[in-house]
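A.B. asks: all I have is the shape, not the residue letters:
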């Protein structure tokens, strides 16, 4: 299959997903050509597609990026199949709703979004989670400055702030907690554990160091109707786990994750991954993991093995291409 891949044109962190997708495509499908939307004039897009004559035009859409609908229609009129992978569902699904129906096939990272796209008139909608790039997210010994008992890397959205304030009240003061990302300075902690806060966005290479340096990596999803982004006005639910889940596991790091309905479709609960449903339960699990780490190594190893077997970007592109060829 000749594939023409159009990048999102969006910078961090979506460019990391673009890079991983392009690498996976080439490994599985050498007849792939790329169009870098943020580096090439869009006027060159149609002539390049006409010259290459692909079987499939595929693009990845982040929270603020999408191709103009008229270009999608022009590509389809050439008799070329078009597919889009929405990577910020359901948080920015309002943006996706502007263009989704123009494509032949829609891939969404969250199963809770499928009914939404079907109501919009999308005929072929498929749930395809993101994956991880094991060349980037991998285990290694990191510098002591990145070491902690517990770390969380990510933006301090309101639901995470509220959760963390309650959780830290139940965490012992001797537990070393690191929070890395924007907005954590607004935490209101009067008792309990006082975290170390790094108030900035960190790049992928530093994120991997923090994952490898922590005894426990927290994974707290943002709310499906987060007010900061405010791009899910119809309240489409979030059922699926984020790609951070796979990235942490690919580092052979032990993670605690808030429960989502699709979690046990990817990992065996209690054996490959541990979930929590409240701040107090999370604090109790932190204590058990930090003070008695005998079981966490085995769980992390099982999650690591499962991830490399089933949850890489190469796995996802295999699933995508299998779907596209079997539903033509």
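C.D. replies: Yep, it's here. What you see is a predicted model; the values in this text were computed from it and never measured.

A.B. asks: for the rest of this, base every contact and every neighbour count on C-alpha atoms.
C.D. replies: Noted.

A.B. asks: all helices of this structure, in order?
C.D. replies: For the chain, the helices defined by DSSP state H occupy 14-28, 45-52, 69-77, 93-96, 114-119, 158-169, 204-213, 243-250, 263-266, 279-291, 296-310, 313-326.

A.B. asks: pull up the distance across stretch 287-307, start to finish.
C.D. replies: End-to-end distance of stretch 287-307: 26 Å, with C-alpha to C-alpha, to the nearest Å as the criterion.

A.B. asks: give me the buried positions along that stretch.
C.D. replies: Across stretch 287-307, burial judged by 16 or more other C-alpha atoms under 10 Å covers 287, 289-290, 296, 299-307.

A.B. asks: how many neighbouring residues does residue 250 have?
C.D. replies: Neighbour count of residue 250, defined by other C-alpha atoms under 10 Å: 30.

A.B. asks: take this one as well and set it beside the first:
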């Protein structure tokens, strides 16, 4: 008989996973802790080690991968299952991924395959949504507050790209711009790792050595992530600038973007109390994926559909595999195509609503937490 210890932090998906464990009648306890440093925390190790020894737990479960949870599970020889919704995994030392206790489920097939090839116990598992968690009886006042033509929930990715490229030669700057521009033209593929060469890193670090008094050197992972964020940030900025010149556009983000005067800056939207209202009351919900996501369907997409919202997304390979494009969601091929499709669906309300309803029915049927957790613990 399984008894799971569900490690929780301030993440998404906790409620849906708990409800699924209850429906599947899998006994579990929860342990909550919010890290300041995910890789070094002696107090956590002491508390979690004590907790895990209190009961005969058969498994430990978490949203995203915690190196310190993995460390304790390895010590006590308990399987550790982590369902990852981030891309990339934000840890500095990746050696901990190879521990024998780990079973890592990635929402992005491309990421899962990459880790599988490296020897990590990695599987592909698309994300899920609990539509009951997001169901709300919307008041007339709430409709007035949240209704808009287009909304985007998420970061605008204001990077330090300009700062880190300032000391570099014009040639290196031009090469980096070429990488960003090439990636911006490609939808459904992640080119940046192939274009970041060791020669490029060596040239960059040679320039940094001339000016950095602290010995700073740019690593491959750091450069690839910075370029991916810069590319995504530019695409989001251009999309919002283009649409806000013609329609009411709301941005829900902790980022401040002063270059978009026509966009309504709405600030942070709480995941459970506000986000469902944003998604259900926006005529179009934009999804512009972070470029590090190779094939996967971001959590934002399943959440929008789970709230009954209409999704207009950049192309992702798995969207085409799991949904009927044009009937359950809509995909754009470039920014011009995005604008044309936004205009069309804003002018065709019944078709837009029909697609949103079909998307909701699809995630209700095929993207449940019960199905995902059953597969994790019984089929894989």
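C.D. replies: Yes, it's here. Note that the structure is a prediction, hence the values are computed from the model and not measured.

A.B. asks: what is the resulting TM-score of the chain superposition?
C.D. replies: In this superposition the chains share a TM-score of 0.81, using TM-score structural alignment, normalised by the length of the first structure; 296 aligned residues with a C-alpha RMSD of 2.6 Å.

A.B. asks: highest average neighbour count across the helices of the first structure?
C.D. replies: Mean neighbour count (mean count of other C-alpha atoms under 10 Å) peaks for helix 243-250 among those, with a mean of 25.

A.B. asks: so who does the equivalent of residue 201 of the first structure over in the second structure touch?
C.D. replies: Counting by TM-score structural alignment, residue 201 of the first structure corresponds to residue 268 in the second structure. Counting by C-alpha atoms under 8 Å, 6 or more residues apart in numbering, residue 268 of the second structure touches 252-254.

A.B. asks: of those residues, select the buried ones using a PyMOL command.
C.D. replies: Per 16+ other C-alpha under 10 Å, the buried members of the contacts of residue 268 of the second structure correspond to this PyMOL selection:
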select buried, resi 252+253
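
A.B. asks: separation between the residue in the second structure sticking out farthest from the centre and residue 221 of the second structure?
C.D. replies: Farthest-out residue of the second structure from its mean C-alpha position, per C-alpha atoms, centre = their mean: residue 210, at 36.8 Å. According to C-alpha to C-alpha, residue 210 of the second structure stands 22 Å off from residue 221 of the second structure.

A.B. asks: one more: residue 298 of the second structure?
C.D. replies: 21 Å.

A.B. asks: residue contacts, the residue sitting nearest the centre point of the first structure?
C.D. replies: Centroid check for the first structure by C-alpha atoms, centre = their mean gives residue 243 as the closest residue, at 2.8 Å. Shown in contact with residue 243 of the first structure (C-alpha under 8 Å, 6+ apart): 129-132.

A.B. asks: residue 104 of the second structure too?
C.D. replies: By C-alpha under 8 Å, 6+ apart, the residues touching residue 104 of the second structure are 65, 81-84, 121-123.

A.B. asks: again, only this time at 7 Å
C.D. replies: With contacts defined as C-alpha atoms under 7 Å, 6 or more residues apart in numbering, residue 104 of the second structure is in contact with 81-83, 121-123.

A.B. asks: map it across to the first structure for me.
C.D. replies: Residue pairing (TM-score structural alignment): residue 104 of the second structure is matched to residue 106 of the first structure.

A.B. asks: with adjacent residues omitted, what lies nearest to that match?
C.D. replies: With sequence-adjacent residues excluded and distances taken as C-alpha to C-alpha, 6 or more residues apart in numbering, residue 106 of the first structure is closest to residue 125, at 4.8 Å.

A.B. asks: what about that neighbour, how many residues nearby?
C.D. replies: So residue 125 of the first structure, with other C-alpha under 10 Å, has 22 neighbours.
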